[in-house]
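>>> what follows is a protein structure lacking sequence information:
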């Protein structure tokens, strides 16, 4: 296909672009992509922000030029370029610009309408179609995690994924914005078992175990937990996998911080970090172990070396960290800094990932 497109580009650039449009939406349909990725493709391929509004299904989404998708209930300008999802229907797909559409834009809207129609017919009850044998359907995952979807639509999506209504499940948020659904396990709160279960997933936030219809709440809380998860680098040290229920009162910080005005203790951390690449990791290990010796072992240094490092860091921080009050202050500052490093993602499910139901996760099922 790449060779064909390259040859067409040389002969007729518009024809080459048309083939790329067709290929992109064919990939999305074949991969059972959700509405988010479909609308993101409209925006990136057309070079214009795009909307998908369908009152039949309670869908109102907007994609910006970078392909970020979020829920949007703003008014539609009837002068915008629009296209129906079904022939003869009212416009439901829109490009946020006024004027005549180009040939490529017309093709983008046509192929996107087909792709969106397939998603809605497969995952929403209003279509009247029965659930098919899709045991691993990203679009169905997207519906199950969407608080704006109706209960009947979410039950329809659950049938597509072969999820029993009585199941207890967790929503899982990955760093790339993808969502997953996994069966809750008793071992989730055991550190060793959890490490095996979630190994290899990178930065991950895990929502609380909930009944099937409460998955949108678990998804929202999983995305909050993701903000507390670290890259585990010198610049961003800390745990890469965070369960929301283990945050406790700390979760309140997520809504309390103003990115435009970092707390004084976070600014002090940044100042201290300029002393060396080891500073932030030293503090992260110091606050996550019950003794200086255990923290030193995790850092592969002698405990007397660590004690000297902490004393030097305290001078830059401007407050002591050995006493309980100072240690708590440092823990809060590290958590606040991590939240500022990882701002909240757009409100809608940007890209639904693989369903973990019935499929062992990397490292075993736990």
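Here it is on my side, so go on. As the structure is a prediction and not an experimental result, all values here were calculated from the model.
>>> okay, CA-based contacts and neighbour counts for the rest of this
Will do.
>>> what about residue 264, how many neighbours?
11 (other Cα atoms under 10 Å).
>>> the chain: helices as residue ranges?
2-11, 13-30, 35-46, 103-123, 138-144, 151-160, 191-198, 215-228, 253-256, 264-273, 279-288, 292-299, 303-317, 324-341 (DSSP state H).
>>> deepest of those, which one?
Highest mean neighbour count of these: helix 138-144, a mean of 29 (counted as mean count of other Cα atoms under 10 Å).
>>> distance from the chain centre to that one, please.
Distance of helix 138-144 from its chain centroid, counting by Cα atoms, centre = their mean, to the nearest Å, is 13 Å.
>>> CSV please, covering the helices of the chain and showing distance to residue 175.
Below are those laid out as CSV (distance: least, Cα to Cα, whole Å):
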stretch, distance to residue 175
helix 2-11, 30
helix 13-30, 21
helix 35-46, 16
helix 103-123, 24
helix 138-144, 16
helix 151-160, 24
helix 191-198, 14
helix 215-228, 7
helix 253-256, 16
helix 264-273, 23
helix 279-288, 21
helix 292-299, 25
helix 303-317, 30
helix 324-341, 12
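>>> out of those helices, nearest to residue 52?
Proximity to residue 52 (Cα to Cα) singles out helix 35-46 among the helices of the chain, at 7.0 Å.
>>> how about the contacts made by the residue nearest to residue 174 when sequence neighbours are not counted?
Sequence neighbours aside, residue 204 is the residue nearest to residue 174 in space, at 4.8 Å (criterion: Cα to Cα, 6 or more residues apart in numbering). Going by Cα atoms under 8 Å, 6 or more residues apart in numbering, residue 204 touches 172, 173, 174, 175, 225, 226, 229, 240, 241, 242.
>>> take the one below as the second:
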């Protein structure tokens, strides 16, 4: 092969160089080399810094022509740089103004294809399901679909029949199916873990749980991820979101209290979530005596005690009802 490349380069330098590029990347795949070696090869062969980005899997690699891996700056290619994208989420670019020459084009093409081969072999997909599989998810969650159709959809989604799965309902967003918990920065309701063919029965529970989520901010404290099974009978409160807020006086009491100070809502949330005043104080990072004073003020504004179990249960329900009504208003 080396002799053939040499002869071809003597007759046609570009063709010879292209064959050398193809041979180089084929050998990397044969040796089961890693991604960094692929990007390093692209940089050395092209003579320009090379970058590989896979947005689905969170891969970001930059290597300079001397073979050194460096920080990826800038994070996006500049206008006019040579670049190639495959499968909509894998991009290789050279930090060099385009259009690419024959050798540069071949380097990017072979590097991108080699990277895709390695990524598919070693990492799979970082997400439980690709976004373009929404139609398959719809079939899997359709109780009216046949068992054969739902089983086929599960197979296409790479879900194993032996695993339990959950429906994940994004707040005011689409449904997903996965065997792992959603990412911590998500805002979603999660249905119970069940066999794949029983998932349609849990869609309503996942959507109801999503109504109990919050932004997790001082003005909207609460969990960003809510599991339906952890709500128990409280999930029935979701039906109360259809009732006018003025028919639920405890919501109005919470709103009046929240308007008095920026710390009021986080304090009420901590009191409802904590097992004791000391636990709530630790969560808020305030002194126990400070929380005592805040609790006294909150009790006066709400109109019921917060230092006993019944009072905290009432507060918990009031906060959940408030969250349900706010979420319904945001979704509409």
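Structure received. Computed from a predicted structure; not experimentally measured.
>>> thinking again about what came up before, can you select the buried ones from the contacts of residue 204 of structure 1 in PyMOL?
To isolate the buried ones among the contacts of residue 204 of structure 1 in PyMOL, judged by 16 or more other Cα atoms under 10 Å, type:
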select buried, resi 172+173+174+175+225+226+229+240+241+242
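>>> residue in structure 2 matching the residue nearest to residue 174 of structure 1?
Counting by TM-score structural alignment, residue 204 of structure 1 lines up with residue 188 in structure 2.
>>> as a quick check, tell me the outermost residue of structure 1.
residue 304 (41.7 Å; Cα atoms, centre = their mean).
>>> tally of neighbours for the alignment partner in structure 1 of residue 327 of structure 2?
Aligning on TM-score structural alignment places residue 327 of structure 2 opposite residue 342 in structure 1. Neighbour count of residue 342 of structure 1, defined by other Cα under 10 Å: 16.
>>> skip the chain neighbours and tell me the closest residue to residue 342 of structure 1.
residue 227 (5.2 Å).
>>> quick check: residue 228 of structure 1 vs residue 167 of structure 1, distance?
Noted for residue 228 of structure 1: a distance of 27 Å to residue 167 of structure 1, by Cα to Cα, to the nearest Å.
>>> oops, could you answer that again for residue 324 of structure 1 instead?
42 Å.
>>> what do you get for residue 16 of structure 1?
48 Å.
>>> quick one, longest strand in structure 2?
Determined from DSSP state E, the single longest strand within structure 2 is strand 90-97.
>>> what about the contacts of residue 204 of structure 1, which are in strands?
Short answer: the contacts of residue 204 of structure 1 in strands (DSSP E) are 172, 173, 174, 241, 242.
>>> aligned against structure 2, show me the partner of the fourth one.
Under the alignment (TM-score structural alignment), residue 241 of structure 1 pairs with residue 225 of structure 2.
>>> over to the second one?
Matched by TM-score structural alignment, residue 173 of structure 1 corresponds to residue 169 in structure 2.
>>> so what's its match up against?
Residue 169 of structure 2 is in contact with 175, 176, 188, 189, 190, 203, 206, 207, 210, counting by Cα under 8 Å, 6+ apart.
>>> between the residues you listed, which is nearest residue 250 of structure 2?
residue 210 (21.8 Å).
>>> that closest one and residue 175 touch, don't they?
No. Between residue 210 of structure 2 and residue 175 there is no contact under Cα atoms under 8 Å: 10.7 Å.
>>> excluding its backbone neighbours, what's nearest the match of residue 173 of structure 1?
residue 175 (4.6 Å).
>>> I'd guessed the one you found sits against residue 166; true?
No. In this structure, residue 175 of structure 2 is not within contact of residue 166 by Cα under 8 Å, at 10.3 Å.
>>> buried residues in the longest strand of structure 2, which are they?
For strand 90-97 of structure 2, the neighbour count (16+ other Cα under 10 Å) marks 90, 91, 92, 93, 94, 95, 96 as buried.
>>> show me the two of the residues you listed that sit farthest apart.
90 and 96 (18.6 Å).
>>> need the contact list for the residue nearest to residue 169 of structure 2.
So residue 175 of structure 2 contacts 137, 167, 168, 169 (Cα under 8 Å, 6+ apart).
>>> and the first one, what's its match in structure 1?
Taking TM-score structural alignment as the alignment basis, one finds that residue 137 of structure 2 is matched in structure 1 by residue 141.
>>> for that match, which non-adjacent residue is closest in space?
Nearest to residue 141 of structure 1 is residue 352, by Cα to Cα, 6+ apart, at 5.9 Å.
>>> what's the local residue count around that neighbour?
Other residues within reach of residue 352 of structure 1, judged by other Cα under 10 Å, total 28.
>>> could you look up the SS state of residue 82 of structure 2?
strand (DSSP: H, G, I helix; E, B strand; the rest coil).
>>> to which residue of structure 1 is it aligned?
In structure 1, residue 82 of structure 2 lands on no residue (TM-score structural alignment).
>>> distance check, residue 82 of structure 2 against residue 235 of structure 2.
54 Å.
>>> more crowded one of those two?
residue 82 (21 against 18).
>>> that one is in contact with residue 91, isn't it?
No. Counting by Cα under 8 Å, residue 82 of structure 2 sits too far from residue 91 to count as a contact (10.6 Å).
>>> aligned to the residue farthest from the centre of structure 1, what sits in structure 2?
Looks like residue 304 of structure 1 aligns to residue 289 there (TM-score structural alignment).
>>> distance of its match from residue 267 of structure 2?
Distance from residue 289 of structure 2 to residue 267 of structure 2, by Cα to Cα: 13 Å.
>>> how about residue 273 of structure 2?
10 Å.
>>> the residue nearest to residue 342 of structure 1 -> structure 2?
Counting by TM-score structural alignment, the partner of residue 227 of structure 1 is residue 211.
>>> re the thing from before, check which helices and strands the longest strand of structure 2 is in contact with.
For strand 90-97 of structure 2, the packing partners by 3 or more Cα pairs under 8 Å, 6 or more residues apart in numbering; DSSP states H and E come out as strand 50-54, strand 81-86, helix 102-122.
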